[in-house]
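Chemist: Sharing a model prediction with you, sequence too.
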Amino acid sequence: MQYFVTGILYSFSLCGLRNKLIHLVVFRPPQTTYELRLRKQNNNHNYKEKQQNSSDKIQIVDLSNRNDLQINKKNHIQQIQKRKKYINNLEEYPEYDFIKLSNKSTDENEDYIICSDICHVTAYFLSLRKNKKMACVYLNRYSEQIILFSHGNACDLGMIIDKLLKLVEHTNTSVFAYEYSGYGQSDGVSNDVNIIRNIYAAYTFLIHQLGYKPTQIIVYGYSIGSGPSINLASNPQYPIGGLIIQSGFSSGLRVISHKIDETPFYDMFPNIDQIQYVSCPVFIMHGANDNIISDEHAKQLAKNTNNLYELWISQNVGHCGIESDYLNRQQYFQKLQKFIKYIQMENTNVPDLITKNTAICQRKTPTTKQHFYQTKIF
């Protein structure tokens, strides 16, 4: 099976059909569960607002005093004013309401606007190549750090909005999640090359439109989202503050077979090779009972990481659900909190972001041949 799949992918790569094959075989865009509505626009739709806060009763962060949000907002606005000369015209990116569509399989029979009293929820469409648009949602807690979230396969932003709100609530951190091409409200074709382009567009928006500093950005990749996340973090021209990988893999073909030693040039997401050039702090977590991607992938990634903060193999957890598992969720949020605080300390008064965060490690030189991405991404 291994040789059959690698042989087919190799043949399609030589014929220029690699991306089409990966699109057909790997990616599974679901039926859209949300839509974006332009704010302050008169139309025939009347949506109710629904407070969409975490139902999780664990209080890792004391949020009883909601005035903190207003204080953070005031400080955030002051910071934006200071950095205003670096920010482009936000009018190019209108704000949208995030509408959760009704689910016929549950009791939710009405569409509603996602809102929260712990963060400001705003959606955007970002411009891509060939007049394509990419959907994003910004959960603004007016915090110093922001998580740039890359979602898993077979889901869209509407399916992960609860998870994102939990991240905001329990880490006291803003979250920006983008959606892959061909998923949900995002235009285009889903393949690995386009997904990598997606995360670069999201990163650029955070820096040049929302005014974040590179060290304030924490990249979080879940499952297939580990691919674009590690690719971005390994690029010295796109410095970040830290990297979180949950249920990630060493490379696409290694999910099929663990016997691959050297990464073929046509492999999908060569994480095991690229992660060695990430020098910002890296936190890797994986479920011990993951039947989709073995925890051996996490161990391989950790072994190749030069600045490993922690490798956490959580027991009694599979490929997903660590944030909702009764035995692990409290530890999950506590570990995230500690990692964020660690990043804040590490990146205080960094004189040279490119050297500090994501420059290629001088102790190592690339050991693999030129990969497909090196000529196809930009």
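Modeler: Good, I have the coordinates.
Chemist: all contacts plus neighbour counts: C-alpha atoms, from now on.
Modeler: Will do.
Chemist: all strands of the stretch 201-350 of the chain, in order?
Modeler: For the stretch 201-350 of the chain, the strands defined by DSSP state E, counting those that start in this stretch cover 217-222, 242-246, 282-287, 308-314.
Chemist: Next up, a structure to set beside the first:
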Amino acid sequence: MLFSLSIMAAIAYTALAALIFFAQSSLIYYPESGRNLIETPGDRGLGYESVEIPTSDGETLHGWFIPVPAAAGAVLFFHGNAGNISHRMDYLLMFHRLGYNTLIFDYRGYGQSSGSPSESGTYLDAQAAWRYLTEAKGVPPARIVLFGESLGGAVAAWLAMSEKPGALVLASVFTSVPDMAAKIYPFLPVRLLSRFDYTTIEYLRTVTCPVFVAHSSQDDIVPFAHGRALYQAAPEPKQFLELQGGHNSGFIFMREDWVEALGKFIDTHLNASS
């Protein structure tokens, strides 16, 4: 009987490992929850342009460009793995208040963008958005802030390795997908099973721009230790802001602190690079 139970346990373990291996994409990306746009910047009183951004491999990304008069620069926004650009309206209001134009877009497979999401695809999407902002909109690289939340932080950090933005902001971001998987499935050899990297902490080691890291000690999805590790890996000049609240509510709890701290950081370093 013990032998039979051991065999059954081994089969169940192997089946779970196989499921994790083959279903990784659906565990990382939630595009179906982010297909429908629930509102537009216009619903919040913001003027905006609806834009289509071509990628180098033939996809078309949908996004919004929100201008402000006499803008001090521009924010290129990378959202997390669920929802779409219409779920980030509070951020758009914040950047508008700070006096920065914003380009926010949906990755392939999200919102009204074509295609299906993948790690390599999100990197191509990042490059396409950067080209649009620097070429079509004519924003100098040194006046661009890359802002990434959660998974979007990994994409933003990857882009910051090859481009020269004025600053990089990471909000509630993980160190890597394998690190996150090890937290969720400590009983599985997830580092061997993982087909995704998004190694934010490694990207940061070669970033040369100022870095702002924000993370909540109460984050219920990405451990606070990830945020601290990213801050330690980031080059100087850098700043850490400890948030309050859960993974998706830290911005709400800390709105005024966010606006003040981030505004000062961006203004200081973008003006210094001018």
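Modeler: Ah, there it is. Please read these numbers as outputs of a predicted model, since none were measured by experiment.
Chemist: So after superposing, what's the score?
Modeler: Once superposed, the chains reach a TM-score of 0.83 (TM-score structural alignment, normalised by the length of the second structure), with 254 aligned residues with a Cα RMSD of 2.8 Å.
Chemist: Can you lay out the strands of the stretch 201-350 of the first structure as CSV showing mean neighbour count and distance to T263 of the first structure?
Modeler: Formatted as CSV, the strands of the stretch 201-350 of the first structure follow (neighbours: other Cα atoms under 10 Å; distance: least, Cα to Cα, whole Å):
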stretch, mean neighbour count, distance to T263 of the first structure
strand 217-222, 25, 21
strand 242-246, 26, 20
strand 282-287, 24, 21
strand 308-314, 18, 22
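Chemist: now these in a markdown table, with distance to Y373 of the first structure?
Modeler: Formatted as a markdown table, the strands of the stretch 201-350 of the first structure follow (distance: least, Cα to Cα, whole Å):
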| stretch | distance to Y373 of the first structure |
| --- | --- |
| strand 217-222 | 18 |
| strand 242-246 | 20 |
| strand 282-287 | 22 |
| strand 308-314 | 25 |
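Chemist: Indicate which one of those strands is closest to K132 of the first structure.
Modeler: Among the strands of the stretch 201-350 of the first structure, strand 217-222 comes nearest to K132 of the first structure, with 23.1 Å by Cα to Cα.
Chemist: residues in the second structure aligned with that closest one?
Modeler: Using TM-score structural alignment, strand 217-222 of the first structure lines up with residues 144-149 of the second structure.
Chemist: Kindly report the same for stretch 269-283 of the first structure.
Modeler: With TM-score structural alignment as the criterion, stretch 269-283 of the first structure aligns to 198-212.
Chemist: What are the buried residues along the matching stretch?
Modeler: Residues of stretch 198-212 of the second structure classed as buried: 198-204, 206-212 (neighbour count, 16 or more other Cα atoms under 10 Å).
Chemist: now stretch 297-308 of the first structure
Modeler: Those buried within stretch 297-308 of the first structure under the rule 16+ other Cα under 10 Å are 297-299, 301-302, 304-308.
Chemist: for stretch 92-107 of the second structure, same thing?
Modeler: Buried, per 16+ other Cα under 10 Å, within stretch 92-107 of the second structure: 92-96, 98-107.
Chemist: How about stretch 13-30 of the second structure?
Modeler: 17, 20, 28-30.
Chemist: now swap in stretch 119-137 of the second structure and tell me
Modeler: Here stretch 119-137 of the second structure shows 119, 121-133 as buried, counting by 16+ other Cα under 10 Å.
Chemist: What's the match for S294 of the first structure in the second structure?
Modeler: By TM-score structural alignment, S294 of the first structure lines up with P223.
Chemist: Distance check, its match against V177 of the second structure.
Modeler: 13 Å (Cα to Cα, to the nearest Å).
Chemist: Good, we can wrap up now.
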